[in-house]
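**Student:** Provided below are the primary sequence and the corresponding predicted coordinates.
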Amino acid sequence: MKELIIVGAGGLGRELLQWIKAINNIAPKWIVKGFINDIPNTLDGLGCTHKILGTITNWQPAPNEVFVCAIGNPKEKEKVVTLLKSKGARFANIIHPTAIVGENNQIGEGLIMYPFARITVNCTIGKFVTVLSSGIGHDSTIGDYSTISSGCVIAGYSKIGKRVYVGSNATIIPKRNIEDDVNIGAGSVVMTNIKKESKVMGNPARQFLPKN
């Protein structure tokens, strides 16, 4: 079995540990060494079965170690992955046993799929995409480092760019184009194309302009 280190010890990291245990319960695959995290006391008082081994910043990957990045923020995810890969780190795909991946999909490195997540058919999934318990419709594209939160519906022929964050229970109707670095608020219904670096929310989703 391979030695696995979880990058990030926040809520997503602790959830991911549960999904890795579920994989091992069916067929032992991973020896989980623990977490690396830049805040050393993140797990204090939480009863977690695994410990923080050291910091992300200073960790030097060993040849027998494989990593999974449990960071939801797309830009921070890219930053951390880039740092570790520059030191030779290798990353695994973690797919919960109840998740569904259909036929004729192209799947990138570092994919995480939560329980009951679905990637249907003829989809292109970039590197280091995180799909919580959500569905990706046929012929859709999800760009590198994007995060799809729980309860989302990404309808067929959707095109989602790099470093996009889709909040919980958001819906994107078919054939929409979401450009790079977009943040879609929880519960939003996206009915139009969204330009890069936009922050949208609501039903229908509109550009969010904070009050001065």
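**Tutor:** Arrived safely.
**Student:** from now on I want contacts and neighbour counts done on CA atoms only, so please keep to that.
**Tutor:** Noted.
**Student:** residues contacting residue 21?
**Tutor:** With contact set as Cα atoms under 8 Å, 6 or more residues apart in numbering, residue 21 has no partners.
**Student:** specify the local secondary structure of it.
**Tutor:** helix (DSSP: H, G, I helix; E, B strand; the rest coil).
**Student:** would you mind measuring from it to residue 159?
**Tutor:** According to Cα to Cα, to the nearest Å, residue 21 stands 33 Å off from residue 159.
**Student:** repeat that for residue 106.
**Tutor:** Per Cα to Cα, residue 106 is found 14 Å from residue 159.
**Student:** quick one: which of these two has more around it?
**Tutor:** residue 159 (22 against 12; other Cα atoms under 10 Å).
**Student:** I'd assumed residue 136 was in contact with the more buried one.
**Tutor:** No: counting by Cα atoms under 8 Å, residue 159 does not reach residue 136; the two are 10.6 Å apart.
**Student:** quick one: end-to-end distance for stretch 21-36.
**Tutor:** This stretch, stretch 21-36, spans 18 Å end to end (Cα to Cα).
**Student:** would you mark the buried spots in it?
**Tutor:** 21-23, 30-36 (16 or more other Cα atoms under 10 Å).
**Student:** which one of those residues is nearest residue 6?
**Tutor:** residue 35 (4.7 Å; Cα to Cα).
**Student:** does the closest one sit in a helix, a strand or a coil?
**Tutor:** With three-state DSSP as the basis, residue 35 sits in strand.
**Student:** please apply the same query to residue 13.
**Tutor:** Strictly by three-state DSSP, residue 13 counts as helix.
**Student:** quick check: it touching residue 5?
**Tutor:** No: Residue 13 lies out of contact with residue 5 (Cα under 8 Å); the separation is 10.3 Å.
**Student:** this is the comparison structure:
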Amino acid sequence: MDRKTRVILCNYTKGGAGKTTVAVHIARILTEQTPGKVLLMDCDSRPDSWKFFAGQRPSPNQARLSFPHRLDLWWNPPQSKGARFKPITKREYKQYNFVVIDADAPPEDALTLLDNTLPDIFLVPIAESQSHATEDIPIFLEDLEREIRFQRDSGIDYNPTVKIAPLGLEIEEIEAEVDIRLFSDIEIEICVPMQSLDKEIRKALKEKNLIWEYPNLADTKSYFINLIKDKKIPEVN
């Protein structure tokens, strides 16, 4: 693909897995550490990413919001009729260096957004509170692999990175459920786990604060930076 805009899609099949946590923190890192503009697209019927930055739900007929620090918000919830999500136009892509997508839990939404946006990095967060959901990882990855293979068979040069982000889980808990070597058509990485911070993260999201702004948690910023350190995003250090 010759698109210059980099797309990061955060999704997993279970609610409470940490999609919003990852999306809002990565969006902030990108506005701080990279040039140009960032679009945070909230594709959940509950606009938690929007509320994190805006402080409240979008008002009626309000789907877009711009901030002075190079961050735009777009609430793009699932539609009951027509296309599942409103598409990002080519003109809109050109306005942004990065698009971060906070997707709803249903796997069909992940596949629809993959087809619509062709993300460069697909982040699969799994919170400690959702440790029972690790057994669903292989099926989720199989669905992603099948859709990515379809894109390639359609003639698109598409090679995204899929990153599993354990938020309080140990790598061994992920590896016990999935052998990434079995997925030959996609690049999968199991990231270094975040320390157990379920309580602190819930507090931060409720108070609309970044987790690294709290005492003794400044080092958590490096965790989110490492999630998106990738050859596709060389600007992040």
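**Tutor:** Now that the structure is in, tell me what you want to look at. Just so it is clear, the structure is predicted and the values come from calculations on it, not from any experiment.
**Student:** what TM-score do we get after superposing?
**Tutor:** Aligned and superposed, the two chains score 0.36 in TM-score terms (TM-score structural alignment, normalised by the length of structure 1); 113 aligned residues with a Cα RMSD of 4.6 Å.
**Student:** hmm, back to that, higher neighbour count, residue 13 and residue 5 of structure 1?
**Tutor:** Between residue 13 of structure 1 and residue 5, counted using other Cα under 10 Å, the more crowded position is residue 5 (24 against 21).
**Student:** that one and residue 69 of structure 1, how far apart?
**Tutor:** Taking Cα to Cα, one finds residue 5 of structure 1 at 9 Å from residue 69 of structure 1.
**Student:** residue 135 of structure 1 now?
**Tutor:** 21 Å.
**Student:** repeat for residue 35 of structure 1
**Tutor:** For residue 35 of structure 1 relative to residue 69 of structure 1 (Cα to Cα), the value is 10 Å.
**Student:** what's the first helix or strand after the strand or helix carrying residue 50 of structure 2?
**Tutor:** Per DSSP states H and E: residue 50 of structure 2 is located in helix 48-54. Using DSSP H and E, the helix or strand that follows helix 48-54 of structure 2 in sequence is strand 64-66.
**Student:** which helices and strands sit right next to that following strand?
**Tutor:** Packing partners of strand 64-66 of structure 2 (3 or more Cα pairs under 8 Å, 6 or more residues apart in numbering; DSSP states H and E): strand 71-75.
**Student:** after the strand it packs on comes which helix or strand?
**Tutor:** On the C-terminal side of strand 71-75 of structure 2, the nearest following helix or strand under DSSP H and E is helix 90-95.
**Student:** name the helices or strands packed onto the host helix or strand of residue 110 of structure 2?
**Tutor:** If you go by DSSP H and E, residue 110 of structure 2 is part of helix 107-117. If you count contacts as 3+ Cα pairs under 8 Å, 6+ apart, helix 107-117 of structure 2 packs onto helix 137-153.
**Student:** what is the orientation angle of the helix it packs on with helix 107-117?
**Tutor:** 30 degrees (axes from the mean of the first three to the mean of the last three Cα atoms, to 10 degrees).
**Student:** next helix or strand past helix 137-153 of structure 2?
**Tutor:** Next element after helix 137-153 of structure 2 (DSSP H and E): strand 161-167.
**Student:** distance of residue 153 of structure 1 from residue 206 of structure 1?
**Tutor:** 18 Å.
**Student:** okay, these two: which has more neighbours?
**Tutor:** Taking other Cα under 10 Å, residue 153 of structure 1 and residue 206 do not tie; residue 153 has more neighbours (23 against 19).
**Student:** any idea how far the residue lying closest to the more buried one once chain neighbours are set aside lies from residue 154 of structure 1?
**Tutor:** Once flanking residues are discounted, residue 153 of structure 1 sits nearest to residue 171: 4.7 Å by Cα to Cα, 6 or more residues apart in numbering. Using Cα to Cα, residue 171 of structure 1 is found at 6 Å from residue 154 of structure 1.
**Student:** between the two, which one's more packed in?
**Tutor:** Taking other Cα under 10 Å, residue 171 of structure 1 and residue 154 do not tie; residue 154 has more neighbours (28 against 24).
**Student:** was I right to think the more buried one contacts residue 141?
**Tutor:** No: the criterion here is Cα under 8 Å, and residue 154 of structure 1 misses it with residue 141 at 9.8 Å.
**Student:** quick one: end-to-end length of stretch 113-125 of structure 2, please.
**Tutor:** End-to-end distance for stretch 113-125 of structure 2, by Cα to Cα: 17 Å.
**Student:** one more: stretch 172-190 of structure 1?
**Tutor:** 5 Å.
**Student:** before we move on, the earlier item: pretty sure the residue nearest to residue 153 of structure 1 contacts residue 189?
**Tutor:** Yes: using Cα under 8 Å, residue 171 of structure 1 is in contact with residue 189, at 4.8 Å.
**Student:** residues contacting residue 79 of structure 1?
**Tutor:** Residue 79 of structure 1 touches nothing, counting by Cα under 8 Å, 6+ apart.
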